[in-house]
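> No sequence on hand, only this structure:
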């Protein structure tokens, strides 16, 4: 088996998080609100549940489904290891929040989570993806080309929702579902966005990142490019935040199976009430 490429630097991620101003995180709060809405639709009892996420002590100890409260074991997503330690025994539910976007081997980690679930167990995962920070990425690309004549890795690559369901299937999950929640956040200036990313511990996590600090001329060029491309009439700038949600079940004989080709008992002609082409 080939070793997955090392895109993300776990030690740098730890340093970024250590420099944070505090545990407040509006992105995590958005995801937790969405998680509550999604879990409320499941008519299922989950006797053993795990909740993986950043700042585990701030995560809820009790989740709520349509059947009532679920006690969850909270696990820190960024405890110094790429893969968080999981409790012994098979789980009924694993929820992973804002972690997969900095995992080097996503299919391998998803397969690991599947092995920790019992048959017919559920995985829910939310991570940053899609067009998240695409405005900042394009601004730095333009600034790098203008200042130094080349591009540097400054914004982490993001998975697209169209690929997310395939990741679940590759990891062995059944009935995979992937969708995306898109948010537009506005800031007074591009520098305000950069400052918030630093405060959230979300500075550049790439292993192949530039080793020199960005110069004033580069930052100024990036801010100018950002404002020229993505500012509103009131002068504030837009930033895109896309959160991809995954849901998959460990295969079990009780789950719904697709019909075999040719096994339909009702013709299209009967459904449409006329002849079919």
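Noted; the coordinates are in hand. Remember, it's a predicted structure, so these values are computed and weren't measured experimentally.

> CA only for contacts and neighbour counts going forward, please
Fine.

> could you measure the residue positioned nearest the centre of the chain against residue 175, distance?
Closest to where the C-alpha atoms of the chain average out (Cα atoms, centre = their mean) is residue 127, at 0.8 Å. Distance, residue 127 to residue 175, by Cα to Cα, to the nearest Å: 19 Å.

> Likewise for residue 28?
In terms of Cα to Cα, residue 28 sits 26 Å off from residue 175.

> So the two - more neighbours on which side?
Neighbour tally, residue 28 and residue 175, criterion other Cα atoms under 10 Å: the higher count belongs to residue 28, 19 against 15.

> if you skip the residues just before and after it, what's nearest to the more buried one?
Ranked by Cα to Cα, 6 or more residues apart in numbering and with sequence neighbours excluded, the top spatial neighbour of residue 28 is residue 98, at 7.4 Å.

> residues in contact with the one you found?
28, 53-54, 125-128 (Cα atoms under 8 Å, 6 or more residues apart in numbering).

> again, only this time at 7 Å
53, 126-128 (Cα atoms under 7 Å, 6 or more residues apart in numbering).

> Neighbour-wise, which one of the residues you listed leads?
residue 126 (27 neighbours).

> Which residues outside the helix or strand that contains it are in contact with it?
Per DSSP states H and E: residue 126 is located in strand 117-128. By Cα under 7 Å, 6+ apart, the residues outside strand 117-128 that reach it are 90-101, 242-252.

> out of the residues you listed, which are inside strands?
In strands, judged by DSSP state E, the following of those are found: 91-97, 242-249.

> how about those residues, which pair is most distant?
91 and 242 (28.4 Å; Cα to Cα).

> More neighbours: which of these two?
residue 91 (23 against 20).

> picking up where we left off before, what subset of the contacts of strand 117-128 is buried?
90-101, 242-251 (16 or more other Cα atoms under 10 Å).

> put this beside the first:
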């Protein structure tokens, strides 16, 4: 992924195309089921924390949905420069947009700066094996039919790599975990229509700028049906959506600190020997 100083690297995201797709999805009736799952999960996680957050903020490409779910929050767009004031919030949620960021670490750093001491950062975005079935089918079909490849599905970060971004952003007590969802569709074209309704169509800067031949989609649909049938209804196809959750805290002197390696007073071997002796 690119950072603002990587001027020699091509951009990953066509920002104007992404905004057009989001606007089109909203006009048509946003398919927000994965946003609802993400919001429910965040609310559950917040309920398990013994703290009240009174100055929340949400960063998202779909402000109306997230403003309704977090009505007390300041909701801002996922622009490269976030409209957040330093130290103004005790909770910042980056909601379903980080996977499109050219500079995800930069987004996290800005969120950290917007947090007061010991404030909480939570991000949720697509990652892991999201849409790996469609990616494989489209790549194989395009190679067979045209002899070439073009980017069609956004590259998704692996959870281990994405968790490392929290440390790079200066957040303490980092945690990364994944919620995997399986979805069933009539066919690949049904999936493509749903992605457009989510505002998650192909907005990559290097995407093919001319219409794709029907033969490519027909072959990809056949491959998808052959290799990824729905277990409950083999006439349909199944695909994966992985929601990655990233959690970290603005540093504070009152937070627990991990022990330095080698600082333990007793070894595991000695503890096991003591246990055997007692039993």
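Perfect, I can see it now. Worth saying up front: this structure is predicted, and the values here are computed from it rather than measured.

> With distance to residue 5 of the first structure added, can I get the contacts of residue 98 of the first structure in CSV?
CSV is the format used below for the contacts of residue 98 of the first structure (distance: Cα to Cα, whole Å):
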residue, distance to residue 5 of the first structure
53, 23
126, 22
127, 19
128, 19
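
> Now do the same contact list for the counterpart of residue 207 of the second structure in the first structure.
Matched across to the first structure, residue 207 of the second structure falls on residue 209, judged by TM-score structural alignment. By Cα under 7 Å, 6+ apart, the residues touching residue 209 of the first structure are 153-154.

> The same query, at a cut-off of 8 Å, please.
Residues in contact with residue 209 of the first structure (Cα under 8 Å, 6+ apart) are 152-154.

> same thing with residue 199 of the first structure?
Residue 199 of the first structure makes contacts with 19-22, as judged by Cα under 8 Å, 6+ apart.

> Quick check: of the residues you listed, which has the highest neighbour count?
Counting neighbours by other Cα under 10 Å, residue 20 leads those with 16 neighbours.

> you'd agree it is up against residue 198?
Yes. With contact defined as Cα atoms under 8 Å, residue 20 of the first structure reaches residue 198; the gap is 6.9 Å.

> got a list of what the counterpart of residue 56 of the second structure in the first structure touches?
Residue correspondence to the first structure (TM-score structural alignment): residue 56 of the second structure is matched to residue 49. Going by Cα under 8 Å, 6+ apart, residue 49 of the first structure touches 70-73, 91-95.

> All the strands of the second structure, in order from the start?
56-60, 74-76, 89-95, 115-127, 172-185, 237-249.

> what range in the first structure matches stretch 116-123 of the second structure?
Residues 118-125 of the first structure are where stretch 116-123 of the second structure lands, counting by TM-score structural alignment.

> Mean distance of the matching stretch to its aligned residues in the second structure, please.
In the superposition with the second structure, the average deviation recorded for stretch 118-125 of the first structure is 0.9 Å (mean Cα distance after the TM-score superposition for the first structure).

> hang on, the earlier thing: how about the residue nearest to the centre of the first structure: what's its closest non-neighbour residue?
Leaving aside its sequence neighbours, residue 127 of the first structure sits nearest to residue 98 (Cα to Cα, 6+ apart; 4.4 Å).

> ok, now how distant is that neighbour from residue 261 of the first structure?
From residue 98 of the first structure to residue 261 of the first structure the distance is 39 Å (Cα to Cα).

> Kindly report the same for residue 47 of the first structure.
Distance, residue 47 of the first structure to residue 261 of the first structure, by Cα to Cα: 37 Å.

> and what of residue 85 of the first structure?
Taking Cα to Cα, one finds residue 85 of the first structure at 43 Å from residue 261 of the first structure.

> quick revisit: neighbour-wise, give me the winner out of the contacts of residue 209 of the first structure.
For these, the largest neighbour count, defined by other Cα under 10 Å, is 19 neighbours, found at residue 154.

> now the aligned residue in the second structure for that residue: how far from residue 23 of the second structure?
Counting by TM-score structural alignment, residue 154 of the first structure corresponds to residue 152 in the second structure. According to Cα to Cα, residue 152 of the second structure and residue 23 of the second structure sit 20 Å apart.

> Just give me the match in the second structure for residue 179 of the first structure.
In the second structure, residue 179 of the first structure lands on residue 177 (TM-score structural alignment).

> what's the counterpart of residue 138 of the second structure in the first structure?
By TM-score structural alignment, residue 138 of the second structure lines up with residue 140.

> Same check on residue 101 of the second structure?
For residue 101 of the second structure, the aligned position in the first structure is residue 103, judged by TM-score structural alignment.

> burial of that match, as a residue count?
So residue 103 of the first structure, with other Cα under 10 Å, has 17 neighbours.

> how much space between it and residue 89 of the first structure?
In this view, residue 103 of the first structure and residue 89 of the first structure are 23 Å apart by Cα to Cα.

> can you give me the helices in the second structure?
15-28, 33-47, 63-69, 104-114, 132-146, 159-168, 188-198, 214-227, 268-278 (DSSP state H).
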